[in-house]
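Q: Build me a model:
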Amino acid sequence: MTEEFFDAVVVGGGPSGATAACDLAKAGHKILLLDKAGRIKPCGGAVPPRLLADFDVPESLLVARARSARMIAPSDRKVDMPVGVIGYVGMVDRDVFDEWLRERAQTAGAERRTGIFERVERDDGAGPLVCYREGRGGELRKVRTKVVIGADGARSAVARQNIAGAENMKCVFAYHEIIRSPASTKEGFDGDRCDVFYQGKLSPDFYAWIFPHGETASVGVGSANKGFSLRGAVKTMRGDLGLAGCETVRTEGAPIPLQPLKRWDNGRDVIVAGDAAGVVAPASGEGIYYAMTCGRIAAIAANDFIVTGKPAMLRRARRDFMRLHGRVFWILGMMQRFWYSSDKRRERFVEMCADPDVQELTWQAYMNKRLVRAKPMAHVRIFLKDCAHLLGLRPVAQ
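A: Next up is the predicted model:
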């Protein structure tokens, strides 16, 4: 039997893996995109308009455009943050969005297969062997490749088997329910607004959310506390907001990484991307844009490795990504560790969100995916206000 060979095997067909497979196929390489069947990640589905432009994604994939966000404090104080004239928060359904990305990769020339990754083997041949099964208990198949791209999620089997320290990735566990959206509820559901709950009763160390998806909505919560009932928190939210009677379309749960891995490659022939690399923004939990950016950067590194055969090319992926987004991830990580640690601090955090300077720079950073430098005095004002909150010098507004 003739041995199958691919220039690259991409394990995982989410936004990161599908983007990497598409870019490499467009570059003329022979690509295998290997993905599990029927897996949808729990996700609020928020994407900035920049994602559509950077990755040539049609607006038709947006199921809603949120024009504001509402922050809800432990005291139930509500602070609205309108997006204003600079844009909107696009909302996608992951089942449709991810499949569209996979189909695009296939159209670009990548071969799609449904299968469950098992391991990477090495023998005397030129390149590693990727071993997978077409289904649970199915026949074991092997294909040879030059490079393996692991884009198989936060508990990545590719990463844990091939990259030192990956097994210790810290995660938040997320759970959400996709429900049929009501027109509105007197308790406060709004199909044009993203609601974010900073309340210890709903999450002791992260947040809960309700994100509109047009005909449906995502009601979810995240927490790293394994003893905390995520399903119970969602049930509470649905009851409080008049959503208990809405039809539940589906439920999903999965770990979400808290910080990027310290290493993304094995120094030989394996590289990881997306959640497998840990590129979900701390504090906000935003992952789709960063996953696709990471997939593209990993594809560039993999292309250079395929062309040159130099493993050092793979190390460039993490360096290049962190140069673009490392500072934002660090700041958001500090925010999460401090502001999410108690209800008293969550109360002050929501109060800060009422500040016009905070709102403007938050939305500018979200839309542009970088720290905004255009208004240095606004940064100074925010710094001084933040220090006052940290020191408890500002009373909490009632």
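Q: From now on I want contacts and neighbour counts done on CA atoms only, so please keep to that.
A: Noted.
Q: Could you find the closest non-adjacent residue to the residue positioned nearest the centre of the chain?
A: The C-alpha lying nearest the average C-alpha coordinate of the chain belongs to Gly287 (Cα atoms, centre = their mean; 1.8 Å). Once flanking residues are discounted, Gly287 sits nearest to Val280: 4.5 Å by Cα to Cα, 6 or more residues apart in numbering.
Q: Now do the contacts for that neighbour.
A: Residues in contact with Val280, defined by Cα atoms under 8 Å, 6 or more residues apart in numbering, are 256-260, 274, 286-287, 290-291.
Q: same deal with Leu61?
A: 92, 96-97.
Q: In TSV, list the residues you listed along with secondary structure, distance to Phe117 and neighbour count.
A: Shown next, in TSV, are the contacts of Leu61 (DSSP: H, G, I helix; E, B strand; the rest coil; distance: Cα to Cα, whole Å; neighbours: other Cα atoms under 10 Å):
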residue	secondary structure	distance to Phe117	neighbour count
Val92	coil	27	23
Val96	helix	23	12
Phe97	helix	23	17
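Q: In TSV: the residues you listed, plus distance to Ile178.
A: Listed next are the contacts of Leu61 as TSV, based on distance: Cα to Cα, whole Å:
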residue	distance to Ile178
Val92	12
Val96	14
Phe97	15
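Q: this one as well, want them side by side:
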Amino acid sequence: MTDTSIETPFFDVVVVGGGPAGATAAERLARAGHSVALIDRAGRIKPCGGAIPPRLVRDFDIPPELLVARIASAQMVSPSDKRVPMPIENGYVGMVDREDFDEWLRQRAAAAGATRFTGGFKAIERQDGATLVRFQPAGKGEDGVPERCIATRLVVGADGARSAVGRHSIPGADKVPCVFAYHEIVRIEPAAKDADYDPVRCDVYYQGRISPDFYGWVFPHGETASIGTGSAIKGYGLRPAVERLRETAGLASAETIRREGAPIPLKPLKRWDNGHDVILAGDAAGVVAPASGEGIYYAMVSAEMVADAAKAFLATGNAKALATARKAFMREHGRVFWILGIMQTFWYRSDKQRERFVSICRDKDVQRLTWESYMNKKLTRRDPAAHLRIFFKDLAHLFRLVSP
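A: Got it, this is the predicted structure:
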């Protein structure tokens, strides 16, 4: 039951979850003149490699000081331990620490006018035509802190994969396929002195012993690094897998600063809204790229589209406007997600396939087009001859006409 002795404030929008999606949606809506409440759990840090493309830095005005590293290349490691370098020409991959990055985004939302609340989402209730968001405020002896309620016209669920807001309101939100990811943030020095480690290189391990259906990573974060892996296989031992990865990377002795784990969705939900007063964004909407697991950019882009849909809904009262967010996202990025989903299904299913996948990454056309697409977040359409060459090389690998 809600404690009605505490005054129930009203906001145009309540955003549940203060990660990149939630903070971006809150900032955009507050900047447009709407009253916005942003609710986020205390001490929440998502396990994440922290990679962001230059387009995100440009489009979302991210200050350079938030980048803890600028990656100049990747190293793909096959099951047989073959190492394929993939240098980045005319660009970089930015790395952020989610603890600092997410808080900066929340502060920007507050500076735009959003009101921050710290606590955990409990439920959505509807009374006398009003939508109420119930949450448990953070504080000492939380059991003794009464729950609070906020009245609103619209709830934006940006509370991560298997979103509580989504499960509460959107049919099918509890059935999104997920990879469970786990990583350890480690202090690099002095362990890196004896390791095959480069502070401006991301290492990606395509090895069944690290993950039977995903990949492992070592991503530099300046003085620290993220070392992790993921799997959709229930019961797979992620901690032992990361121990093996650290041993393989020569970083077993590195000091562990923190450990984090969370599900990562790998398919956009078929519906993001309930046709009434709830819409999802970011991981809650399932917008993490298959194969790569990249989520920060897509979370923030989805939040922009959700904010645009929310503004239209608030202006007109027409709940059909909420469905435009997913349509806009899929129109812009659906083809990329479809291609990456096929890649993951085919190339990650066995070590034989992973060996061939890493072999393909040696190709200069593959490298150039991959990085161009990543940095600009579009499938590059120029140089059709390069695409044709890649197509025939892929066929050769598919039909075992070449050795890996």
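Q: before we move on, the earlier item: in the second structure, which of the contacts of Leu61 of the first structure still touch?
A: Using both residues aligned by TM-score structural alignment, their matches' Cα atoms under 8 Å, the second structure keeps these contacts from these: 92, 96-97.
Q: Now for the counterpart of Leu230 of the first structure in the second structure: which residues touch it?
A: Here Leu230 of the first structure is matched to Leu238 in the second structure, going by TM-score structural alignment. By Cα under 8 Å, 6+ apart, Leu238 of the second structure lies in contact with 181-182, 229-231.
Q: What of Lys267 of the second structure?
A: 176-177, 286-290, 337.
Q: average gap between the longest strand along the second structure and the first structure?
A: The longest strand of the second structure (DSSP state E) is strand 115-127. After superposition onto the first structure, the mean distance of strand 115-127 of the second structure to its aligned counterpart is 0.6 Å, using mean Cα distance after the TM-score superposition for the first structure.
Q: Can you show me the strands along the stretch 201-350 of the second structure?
A: 201-205, 216-221, 224-231, 255-265, 278-280 (DSSP state E, counting those that start in this stretch).
Q: Compare the ones you listed and give me the one nearest Pro146 of the second structure.
A: strand 278-280 (24.5 Å; Cα to Cα).
Q: for the closest one, packing partners?
A: Other elements packing on strand 278-280 of the second structure under the criterion 3 or more Cα pairs under 8 Å, 6 or more residues apart in numbering; DSSP states H and E are strand 148-157.
Q: quick one: the strand it packs on aligns where in the first structure?
A: Taking TM-score structural alignment, strand 148-157 of the second structure hits residues 141-150 over in the first structure.
Q: Look up the average distance of that stretch to its aligned counterpart in the second structure.
A: Averaged out, stretch 141-150 of the first structure is 0.5 Å away (mean Cα distance after the TM-score superposition for the first structure).
Q: List the neighbours of that stretch that are in contact with it.
A: 3-12, 17, 126-134, 156, 158-159, 269-273, 276, 298, 302, 305-306.
Q: Any of those residues buried? List them.
A: When the contacts of stretch 141-150 of the first structure are checked for burial by 16 or more other Cα atoms under 10 Å, the buried set is 5-12, 17, 127-134, 156, 158-159, 269-273, 276, 298, 302, 305-306.
Q: Now go through the contacts of stretch 141-150 of the first structure and say which are in helices.
A: Using DSSP state H, 17, 158-159, 298, 302, 305-306 are the members of the contacts of stretch 141-150 of the first structure that sit in helices.
Q: what two of those have the greatest distance between them?
A: Taking Cα to Cα as the measure, these have their most distant pair in Ala159 and Ile306, spaced 19.8 Å apart.
Q: What is the equivalent residue in the first structure for Gly286 of the second structure?
A: So, by TM-score structural alignment, Gly286 of the second structure is matched to Gly278.
Q: Now its match. Nearest residue, chain neighbours left out?
A: Pro260 (3.9 Å).
Q: Tell me which residue of the second structure lines up with the one you found.
A: For Pro260 of the first structure, the aligned position in the second structure is Pro268, judged by TM-score structural alignment.
Q: Right, I'll call it a day here.
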